[in-house]
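In: Below are the sequence and a predicted model for it; my questions follow.
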Amino acid sequence: MKLFRIINFTFLFSLFLVSEVYSAVYNATTSANTYKITITRIELCETGSTTASCSSPVAIYDEGDSGLIDIASTTAGATAASLGNLNKAIIGTTYTYMQVTMKRATTISGGGSALSTSGQACYTDGTAGTSAKGALGSVTSTDEADTVVYMGVPGSSGGSDNTNSTTAGDGTGTNSSTGAFDSGDDYMEWRGALANTFVLKAGRIPTAKLAFGFSEALGFYNTNTTTNDCDTRAAGAGNFAHGFYAGEPSVTVTLID
């Protein structure tokens, strides 16, 4: 029986402070009209865990690709997906954090004025990004379409220590340094403190609530406004980070026993 419920999707994003952490010439964010994520693993972390590390993790969901979960179209308070089983936790053990592994590839749509540079609009137009390159777009709003955009600025480092990229989605991957998104890594790990300390009790059927948001879910990172814009990326590996990126999700997790 699957007892873990992902509900209350109001989807809130704490984006990378890329304008401060990274050396972007221009960076802007906007809301997303579509936002679909794929979860591959969910773990509870014992006392002693931090934003940077998950201590003695126990997997409550390890069944692989969840399929796309469309957060932006989910009514607040409604169930967006049902994943995992909290009864896999160890009875009597105290858990203080959760670690979620997901694909960096996000299906997203959106855009707006003054997004790719200070005076130019830019919209997702179906031109996909990769784990090593940002996604380019279109200056025409009617071209807006669902687009594969990757979480994190490719090749970046120095971001929040509660995230890192990784090479596999099942817990066996090689992780980047915390706050880094290595080019070529297709998955990421996110860690967050539980809103309430959780201890599984015998005979109880626990549930979980995750709250999200997407008002600033889509970003555009521009390394050089002279040679790069919405639909143009200058040659050279140093410009691969240029383009659309998806922000790091900030999630409020409440476990009810």
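Out: Noted; the coordinates are in hand. Numbering: from 1, shown residues only.
In: okay, CA-based contacts and neighbour counts for the rest of this
Out: OK.
In: could you pull out the strands for the stretch 151-257 of the chain?
Out: With DSSP state E, counting those that start in this stretch as the criterion, the stretch 151-257 of the chain has strands at 163-166, 187-199, 207-211, 218-222, 243-246, 252-256.
In: Oh, that last question was meant for the stretch 1-150 of the chain, not what I typed.
Out: So, for the stretch 1-150 of the chain - with DSSP E, counting those that start in this stretch - the strands run 5-7, 26-30, 32-37, 39-46, 58-61, 69-70, 79-82, 94-103, 105-117, 120-123, 147-150.
In: how about those in CSV, adding distance to D185 and mean neighbour count?
Out: Putting the strands of the stretch 1-150 of the chain into CSV (distance: least, Cα to Cα, whole Å; neighbours: other Cα atoms under 10 Å) gives the following:
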stretch, distance to D185, mean neighbour count
strand 5-7, 26, 20
strand 26-30, 23, 20
strand 32-37, 16, 20
strand 39-46, 14, 25
strand 58-61, 21, 21
strand 69-70, 21, 18
strand 79-82, 25, 16
strand 94-103, 9, 24
strand 105-117, 10, 23
strand 120-123, 25, 22
strand 147-150, 10, 27
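In: One more to weigh against that first structure:
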Amino acid sequence: IPKGTTYTHGQVVLDRIFWVKGTSGSCSTGGTAGTTSAWGVGTTGTAALQKIWASNGTGMSTSMNSSSNKDETETGDSTDGELDNGDQYMKFRWALASPYTYDGFRVPKMTISFDLSAALTFNGTCGGTAGPASGHGIYMSAPVLTNTIE
């Protein structure tokens, strides 16, 4: 970290695959896995771990986009607010609670947490043909990110 540089935003790179477990009414995770272009299919009964992708789409928050790069490289990244087919990763950006300037002595400790409790989204009826075209299925919405710098 260069001494004297002030940072106002953070960015993390996440894989677009999430292994999740949850229920909504009588629908549970544990059915057919999702893909970048199809939501996961729910099932009834006890919830089990299910592979759900952050699906392709446009018009999402401009603080995220998809990428084939798992680092800060931007070459080939999708437009802000888009998750594109073929991209394995997604990047999230956020404003820090207050600017941070490295003093050149004490390396900061940054803690980042991802709250997925409201990000697992059940849509339409349980089972059947996976959306998004059908409007049915399970998909991931954006997580809530929080961070602190000490």
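Out: Great, that's in hand. None of the values given here were measured: they were computed from a predicted structure.
In: Let me see the TM-score of these two.
Out: Remark: TM-score between the superposed chains equals 0.86 [TM-score structural alignment, normalised by the length of the second structure]; 149 aligned residues with a Cα RMSD of 2.2 Å.
In: just so I know, which of the strands of the stretch 1-150 of the first structure lies nearest Y187 of the first structure?
Out: Among the strands of the stretch 1-150 of the first structure, strand 94-103 comes nearest to Y187 of the first structure, with 4.4 Å by Cα to Cα.
In: how about the closest one, aligned to which bit of the second structure?
Out: Counting by TM-score structural alignment, strand 94-103 of the first structure lines up with residues 6-15 of the second structure.
In: Superposed on the first structure, what's the mean shift for the matching stretch?
Out: Here the mean offset of stretch 6-15 of the second structure against the first structure after fitting is 0.5 Å, by mean Cα distance after the TM-score superposition for the first structure.
In: Quick one: residues in contact with that stretch.
Out: 70-71, 88-96, 98-102 (Cα atoms under 8 Å, 6 or more residues apart in numbering).
In: can you do 6 Å?
Out: 89-96, 99-101 (Cα atoms under 6 Å, 6 or more residues apart in numbering).
In: same check, this time on stretch 77-87 of the second structure
Out: Under Cα under 6 Å, 6+ apart, the answer for stretch 77-87 of the second structure is 56-62, 64-68.
In: Which one of the residues you listed is nearest to I138 of the second structure?
Out: N56 (13.4 Å).
In: and the closest residue to E150 of the second structure other than its chain neighbours, how many neighbours?
Out: Excluding the flanking residues, the one nearest E150 of the second structure by Cα to Cα, 6 or more residues apart in numbering is K109, at 5.2 Å. Residues contacting K109 of the second structure under the criterion other Cα atoms under 10 Å number 9.
In: Tell me which of the strands of the stretch 151-257 of the first structure lies nearest to G137 of the first structure.
Out: Nearest to G137 of the first structure among these is strand 243-246 (7.7 Å), distances taken as Cα to Cα.
In: what does the closest one correspond to over in the second structure?
Out: Counting by TM-score structural alignment, strand 243-246 of the first structure corresponds to 137-140 in the second structure.
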